[in-house]
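Undergrad: any chance you could fold what I've pasted below:
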Amino acid sequence: MKSVKNEAMAISMLILASCGIIFFVDKVIMPVYLVKSIFKVITFIGIPAVYSVVTGKNLFKGLFSGKSGIIRPAALGIAIYILMIITFYLVAGFIDLENIRQRLSSNLDVERDNFIIVALYISIINSLIEEIFFRGIAFIRMKEVSGRAYSYVLSAGSFAAYHVAILEGWADMLIVILAIVGLFVSGLFFNYIDGYSQDIKFSYLVHMFANFAINTIGLHMYGFIDLPFL
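TA: You can find the predicted model right below:
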């Protein structure tokens, strides 16, 4: 019992310390997006990999071997995509896309010329990294060694908190707060669907489509497409 409690504490510290590292990178080092992405891979994948080797507890085991298929998560992902585009239309008046474009350019060196590559990375690779870390390790692995409620809160809470440094300054404070709350609720939902399937394929596909929606708005922001009524 004591070893299980110690393992839960160790994984909790790993999750919180890793999020702290990324927050420090975002707010203090402020590297370009490529360097930031390398930091994220080292932190969210590398640190758990080292933990797995040192302790003999494989944090990545079985994260893709559950019972979720493709059809239902893809259908849900498409529904989430449509919902997020509709939500953007409703709050577009509170979001300054030009400010976001300038912040992406000055802080992360993301420009129109490299946006499509960045967008594909965010949707396909970055979503996978976040799902492995926040759902695979912070929820599925944590749930095995701690209470269900604690794993839900740790996973969803760290997922939302991790985005604070990213979203700060992107819109009015009220919109940012609503976005953080939305990310927490989304984290709880992702945990729920992964708790059913016991793998991360379901939440990964839904997360991917959510990022597709965000990047569709980015395509509009950079002039690749024209979203009507905006």
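Undergrad: drop to CA atoms for contacts and neighbour counts, all remaining ones
TA: OK.
Undergrad: remind me, longest helix of the chain?
TA: helix 173-197 (DSSP state H).
Undergrad: for whichever helix or strand comes after that helix, list every residue counted as buried.
TA: Once helix 173-197 ends, the next helix or strand along the chain (criterion: DSSP states H and E) is helix 201-221. By neighbour count on 16 or more other Cα atoms under 10 Å, the buried set for helix 201-221 is 201-219, 221.
Undergrad: angle of helix 201-221 against helix 173-197?
TA: Put simply, helix 201-221 runs at 150 degrees to helix 173-197, going by axes from the mean of the first three to the mean of the last three Cα atoms, to 10 degrees.
Undergrad: please name the nearest non-neighbouring residue to residue 142.
TA: The shortest distance from residue 142 to any residue other than its chain neighbours is 5.7 Å, reached at residue 151 (Cα to Cα, 6 or more residues apart in numbering).
Undergrad: what about the one you found, distance to residue 55?
TA: 20 Å (Cα to Cα, to the nearest Å).
Undergrad: the two: which has the busier surroundings?
TA: Counting neighbours by other Cα atoms under 10 Å for residue 151 and for residue 55 shows that residue 151 has the greater number, 25 against 10.
Undergrad: please provide the structure for the following sequence as well, for comparison with the first:
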Amino acid sequence: MKNSKKVIYLSLVICISMYIIEQILNVNYFVKSTCKIVLFTLIPYLYIKIVKKKNIKNSLHLGKFQLKRLKLGLILGFCSFTIVIIGYIIFAKYIDTQNLVDQLNKIKVNKNNFIYIGLYIIFVNSFLEEFFFRGFIFLNIYEEGNKYMAYIYSSALFALYHMGMIKSWFNIYLIILCIISLMVIGIVFNYLNTKSKNFINSWIVHILADISIILIGFKILWN
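TA: Model prediction:
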């Protein structure tokens, strides 16, 4: 339990710091991404190395990586891709696309750099979030025996972390729907990782879901 509390306190500080950087300081995308890389990977790495006194590979069970255990991640990944696309088709008329474009322009995201930022989101940002929310938070708390806390806390923090980003995109009802959906996604991702003991499966799902979101972004920006 002692380790779980440390993980909870540290992850809260990290997420609050990211909220301040993104929403209050309102820095550009490059600065925000650099801060996220440091906060979501370096600090957890130092915690695992110094506090837990473990090798990062052993702590996250990356040495047990097996290709055959990725089947479920790939299946759910393609399902999530399809669901996001269908969801966009259904709810597109409720999205304030001009406001979304304006918000992207504020952080210097536009047609000229969207493809590079899209690749970053798909491969790097998805890794950062899976390493942090699933590899660092969920697995650390789960393996200490606090299974319900691990599921609820990590998925709730994952959902709330994204609220700052999407709060200006939709109306209040769609925001609530997004928060609930993100919590459910977080729980599913966590379950996937209990099967492999690492975050690779959920990372695959995250990548495929992000691909669908980036494709929607292309459609909105080039409309």
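Undergrad: could you get me the TM-score between them?
TA: Scored by TM-score structural alignment, normalised by the length of structure 2, the superposition of the two chains gives a TM-score of 0.93; 219 aligned residues with a Cα RMSD of 1.6 Å.
Undergrad: ok, the most centrally placed residue in structure 2 - contacts?
TA: Taking Cα atoms, centre = their mean, the centroid of structure 2 lies closest to residue 129, which sits 3.8 Å from it. Residue 129 of structure 2 makes contact with residue 40 under the criterion Cα atoms under 8 Å, 6 or more residues apart in numbering.
Undergrad: that one sits in which helix or strand?
TA: According to DSSP H and E, residue 129 of structure 2 maps onto helix 126-129.
Undergrad: compared with structure 1, how much does that helix deviate?
TA: With mean Cα distance after the TM-score superposition for structure 1, helix 126-129 of structure 2 departs from structure 1 by a mean of 0.5 Å once superposed.
Undergrad: just the strands from structure 1, written as ranges.
TA: Assigned by DSSP state E, structure 1 shows no strands.
Undergrad: for burial, what's the neighbour tally of the aligned partner of residue 40 of structure 1 in structure 2?
TA: When structure 2 is aligned by TM-score structural alignment, residue 40 of structure 1 is paired with residue 36. Close neighbours of residue 36 of structure 2, defined as other Cα under 10 Å, add up to 21.
Undergrad: nearest spatial neighbour of residue 36 of structure 2, skipping sequence neighbours?
TA: Once flanking residues are discounted, residue 36 of structure 2 sits nearest to residue 18: 6.9 Å by Cα to Cα, 6+ apart.
Undergrad: translate the one you found into the numbering of structure 1.
TA: So, by TM-score structural alignment, residue 18 of structure 2 is matched to residue 22.
Undergrad: is it true that its match touches residue 39?
TA: Yes: if you go by Cα atoms under 8 Å, residue 22 of structure 1 and residue 39 touch, sitting 7.5 Å apart.
Undergrad: measure residue 107 of structure 2 to residue 91 of structure 2 for me?
TA: Distance from residue 107 of structure 2 to residue 91 of structure 2, by Cα to Cα: 25 Å.
Undergrad: so for these two, which sits in the more crowded spot?
TA: More crowded of residue 107 of structure 2 and residue 91, by other Cα under 10 Å: residue 107, with 16 against 10.
Undergrad: list the contacts for that one?
TA: Remark: with contacts taken as Cα under 8 Å, 6+ apart, residue 107 of structure 2 is in contact with 26-29.
Undergrad: in helices, which of those fall?
TA: Those of the contacts of residue 107 of structure 2 lying in helices (DSSP H): residue 29.
Undergrad: make JSON lines out of the contacts of residue 107 of structure 2 and add distance to residue 87 of structure 2.
TA: Below are these laid out as JSON lines (distance: Cα to Cα, whole Å):
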{"residue": "26", "distance to residue 87 of structure 2": "29"}
{"residue": "27", "distance to residue 87 of structure 2": "30"}
{"residue": "28", "distance to residue 87 of structure 2": "29"}
{"residue": "29", "distance to residue 87 of structure 2": "27"}
